[in-house]
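>>> Dropping the sequence and predicted coords here.
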Amino acid sequence: MRDIKGALGQIADKLNQIPTRDDLWSWKLQWAAIGFGVMAIVIGGIIGGLAWIQPAPEKPSAPQPIVITVPKT
C-alpha cells in the first residue's frame, strides 16, 4: 500500500505540472500575436526594400504644343 500511495503522490505531482486549458489558450494567443507581428515586419521589410531599390522617377518633359491645321477651302 505504501508503494501505491507513493506512486499516486508522484502522479499527482506530475499532473499539477501539466498546463491547464487557460494556460494553453493564453499561449495560443501569444503565439498568434507574435506570428502576426513577424508577418508585418517581413511584409514591411519587403515593401520597404522594393521601394528603396525602385529607380527615381524621371522628370516630366515639357508638354508638346497642340497644332491645329485648318484646311484651305
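That came in fine, so what should we check first?

>>> Please count neighbours and contacts with C-alpha atoms only from this point.
Noted.

>>> Residue 25 and residue 54: what is the separation?
Distance, residue 25 to residue 54, using Cα to Cα, to the nearest Å: 43 Å.

>>> this is the other structure I want to compare:
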Amino acid sequence: MAGAFWGTRVMEIVKKHDSGGLVWKRIKLTSTRKANAKKRLHRVWQKKVVNKFKLTFDSLLKLELSCKFRIHN
C-alpha cells in the first residue's frame, strides 16, 4: 500500500518573493504528509462510492416508478 503514496506531494508550488512568479520546490514526503495523503485518498474514494451508490439508487427508483406508472395505465 505504501507504493500508492510515493508521488503524493513530492513537488509543491511556492511563490518566490523576488521574481513574483510561481516556482516548483521539491519537498520530502514526511510521515505527516503521508498520513494526510492517505486521509485525502480515503475521502476521495468514499465520495466516489457514495456518488456511485446514489446514481444506482436513483436509477432504480426511476425504474420502479416507471414500472408502476405503466401497470396502472
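Sure thing, it's come through. None of the values given here were measured: they were computed from a predicted structure.

>>> Can you pull the TM-score for these?
The TM-score (TM-score structural alignment, normalised by the length of the first structure) is 0.53; 44 aligned residues with a Cα RMSD of 1.9 Å.

>>> Look at the counterpart of residue 46 of the second structure in the first structure and say how many residues are nearby.
For residue 46 of the second structure, the aligned position in the first structure is residue 36, judged by TM-score structural alignment. Here the count is done by other Cα atoms under 10 Å, and residue 36 of the first structure has 12 residues near it.

>>> Same check on residue 57 of the first structure?
6.

>>> which SS class is it?
Following DSSP: H, G, I helix; E, B strand; the rest coil, we place residue 57 of the first structure in the coil state.

>>> ditto for residue 29 of the second structure
coil.

>>> Show me what counts as buried in the helix or strand that contains the match of residue 46 of the second structure.
In the assignment (DSSP states H and E), residue 36 of the first structure maps to helix 21-53. The neighbour-count check on helix 21-53 of the first structure (16 or more other Cα atoms under 10 Å) flags nothing as buried.

>>> so how far is residue 52 of the second structure from the residue positioned nearest the centre of the second structure?
For the second structure, the residue sitting closest to the mean C-alpha position, by Cα atoms, centre = their mean, is residue 44 at 2.7 Å. For residue 44 of the second structure, the distance to residue 52 of the second structure equals 12 Å [Cα to Cα].

>>> mind checking what residue 23 of the first structure lines up with in the second structure?
By TM-score structural alignment, residue 23 of the first structure lines up with residue 33.
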